[in-house]
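In: One predicted model, sequence on top.
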Amino acid sequence: MSKILLITSSPRGEESVSTKVATDLASALAARSNGDIAVRDLGANPIAHLDTVTTSAIRKAPADRNAEEAAAAEISDALVSELQAADEIVIGTGLINFNIYSGLKSWIDNIARAGVTFRYTAEGPEGLVKGKKVYVVLAAAGVYSDGPAAPLNHAVPYLKTVLGFLGMTDVEVLYVEGLAFGPEAVEKALASAKSRTEELAKAA
């Protein structure tokens, strides 16, 4: 039985295409292995961006934190535990201003912990979150997987870089794009995403 962590980040609620497709993918992966899904909805329940107290707290061992720092570190500690417990991670985001939602960036800032999810060695940094499969669902109004707009897609290169830095190098990207090109384009994109979801679930 696999443990799947579903992270959605769109603030658009039920209208979100990235959330829908990511949820469908997580469900398909769970059905394949009779797995459990833990859901972290960053759109409905956003994580506060790092502040002075939290930044200090997550750099300390729990025993070295004062009461205020201990309270501030709780969410980061919980997010790291969720990540470490998962076998597979499904991340859903829209492409907004050529990158990911800020809520997803805050999640990353909270899980990127020196000595916990990565460490520095004499040979360079080493990611400590290993052996996990990551699926990224990226929804976009235009077409950014290839073609003339591809250089504007900073979301996928960034996510692959930061996830790889943390040790998660097996990353599959599912694009749902061209959503601003009318109802037929949306229907085509969703049909393609459904087909790709089925393929990924079977291959996993």
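Out: The structure has been received and is ready for your questions.
In: make it CA atoms for all contacts and neighbour counts henceforth
Out: Will do.
In: The lengthiest helix in the chain: which residues count as buried?
Out: Criterion DSSP state H: the longest helix present in the chain is helix 183-203. Neighbour counts using 16 or more other CA atoms under 10 Å place 186, 189-190, 193-194, 197, 200-201 of helix 183-203 among the buried residues.
In: now swap in stretch 120-135 and tell me
Out: Buried-residue list, stretch 120-135, by 16+ other CA under 10 Å: 126-129, 132-135.
In: sorry, back to before: what is the most widely separated pair among the buried residues of helix 183-203?
Out: Val186 and Ala201 (22.3 Å; CA to CA).
In: returning to what we had before: among the buried residues of stretch 120-135, which are in strands?
Out: 126-127, 133-135 (DSSP state E).
In: Just send these back as a markdown table, with distance to Arg119 too.
Out: Shown next, in a markdown table, are these (distance: CA to CA, whole Å):
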| residue | distance to Arg119 |
| --- | --- |
| Glu126 | 5 |
| Gly127 | 7 |
| Lys133 | 20 |
| Val134 | 21 |
| Tyr135 | 24 |
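In: List just the nearest of the residues you listed to Asp24.
Out: Tyr135 (12.0 Å).
In: Tell me which residues touch that closest one, please.
Out: The neighbours of Tyr135, taking CA atoms under 8 Å, 6 or more residues apart in numbering as the test, are 88-91, 171-174.
In: quick check, nearest of the residues you listed to Leu163?
Out: Looking across those and measuring by CA to CA, the closest to Leu163 is Val171, at 8.3 Å.
In: Tell me where this structure has helices.
Out: 17-33, 52-57, 67-85, 102-111, 155-165, 183-203.
In: Residues contacting the last one, please?
Out: Helix 183-203 is touched from outside by 21, 24-25, 28-29, 32, 174-180, with contacts defined as CA under 8 Å, 6+ apart.
In: Comparison target, given below:
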Amino acid sequence: MATLLHLDASARPGRSDIDSHGSHSRRLSAHFVEQWRQTRPDDRILYRDVGQHPPRPVSGEWIHAAFTKPATREPWMYDALTESDTLVDELLEADLIVAGVPMYNFGVPAGFKAYIDNIVRVGRTFGFDRSRQGLPYWPMLTDMHKRLVVLGSRGDYGYEPGERMAHANHVEPHIRTVFGYLGIEDVHGIAVEYDEFGDERLQNSLAQAERDIEALVAELAEKLDSARRISDPA
């Protein structure tokens, strides 16, 4: 049995296939999870809605607490890190992270940025040692073989590498950089475009994204099953 962590970051509360003003990224992430449940019904699903319930932004107290060694932390420091610890624990439990992340002003929504800031934790998801030769920091999740799927939505079009708006896409590149820093480098991305146009191109993009999700679910489920067979040949 594997664990899937399902994240949603849209400010819109509904799904565009159910609600008239619902979120496309929520629609895509839900479609992925629904397909996954059909393929692997025994897997555990964790859910975190950072769009409707964003984590608290990092504060000066948070930074002080996070960079104080656990053995010397005062009680208030543990309180300051409680929410962050919960988010990190969920990330560590997950074999697969599926994140619905729309593009807001060329970047990630504020709630997802707050989530990122809470899971990038010295001593828990990355290591740091000033005396270490070369780079003083290193990823701590590399050997956990986690996979990340980013399911996005964009108002305009042409944000893929080599296309007309690729230079303005600070969503997937940012997410890949952050999670790669932690040691999660197996990253897949699917996004809907043309939302601002609302015409046939949007509908075609949604339909293609859902087909791509179904193919990706089959691919990742097979990889997971293959890895299990190798680790447990009996």
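Out: Done, it's in. The shown structure was predicted, so the numbers you read here are calculated from the model rather than taken from an experiment.
In: what's the TM-score here?
Out: Put the two chains on top of each other and the TM-score (TM-score structural alignment, normalised by the length of structure 1) is 0.94; 204 aligned residues with a CA RMSD of 1.4 Å.
In: With distance to Leu163 of structure 1 as added columns, please give the contacts of helix 183-203 of structure 1 in a markdown table.
Out: Shown next, in a markdown table, are the contacts of helix 183-203 of structure 1 (distance: CA to CA, whole Å):
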| residue | distance to Leu163 of structure 1 |
| --- | --- |
| Val21 | 21 |
| Asp24 | 22 |
| Leu25 | 19 |
| Ala28 | 23 |
| Leu29 | 20 |
| Arg32 | 25 |
| Leu174 | 16 |
| Tyr175 | 18 |
| Val176 | 21 |
| Glu177 | 22 |
| Gly178 | 26 |
| Leu179 | 27 |
| Ala180 | 29 |
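In: Quick one, which of these are buried?
Out: Buried among the contacts of helix 183-203 of structure 1 by 16+ other CA under 10 Å: 21, 24-25, 28-29, 174-179.
In: export those to CSV and tack on distance to Ile100 of structure 1?
Out: Listed next are these as CSV, based on distance: CA to CA, whole Å:
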residue, distance to Ile100 of structure 1
Val21, 16
Asp24, 20
Leu25, 19
Ala28, 24
Leu29, 24
Leu174, 14
Tyr175, 13
Val176, 14
Glu177, 14
Gly178, 17
Leu179, 17
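In: With adjacent residues omitted, what lies nearest to the most centrally placed residue in structure 2?
Out: The geometric centre of structure 2, computed from its C-alpha atoms, lies nearest to Ala99 (CA atoms, centre = their mean), at 4.0 Å. Here the nearest residue to Ala99 of structure 2 in space, its sequence neighbours aside, is Leu7; by CA to CA, 6 or more residues apart in numbering that works out to 4.5 Å.
In: okay, now Asp64 of structure 1: neighbour count?
Out: A total of 11 residues lie near Asp64 of structure 1 under the criterion other CA atoms under 10 Å.
In: For Ile58 of structure 1, see how far away it is.
Out: To Ile58 of structure 1, Asp64 of structure 1 is 10 Å away according to CA to CA, to the nearest Å.
In: Also Asn153 of structure 1?
Out: Taking CA to CA, one finds Asn153 of structure 1 at 31 Å from Ile58 of structure 1.
In: okay, the two: which has more neighbours?
Out: Ranked by neighbour count (other CA under 10 Å), Asn153 of structure 1 and Ile58 place Ile58 first, with 24 against 20.
In: Which position in structure 2 pairs with the more buried one?
Out: Ile58 of structure 1 maps onto Ala66 in structure 2 when the alignment is built from TM-score structural alignment.
In: For its match, give me its contacts.
Out: Applying CA under 8 Å, 6+ apart, the residues near Ala66 of structure 2 are 77, 81, 121-122.
In: let's go with 7 Å and repeat that
Out: Contacts here follow CA atoms under 7 Å, 6 or more residues apart in numbering; on that basis Ala66 of structure 2 touches 121-122.
In: Kindly reformat the buried residues of helix 183-203 of structure 1 as CSV containing distance to Gly147 of structure 1.
Out: What follows is those, written out as CSV (distance: CA to CA, whole Å):
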residue, distance to Gly147 of structure 1
Val186, 19
Ala189, 16
Leu190, 20
Ala193, 19
Lys194, 23
Thr197, 23
Leu200, 24
Ala201, 28
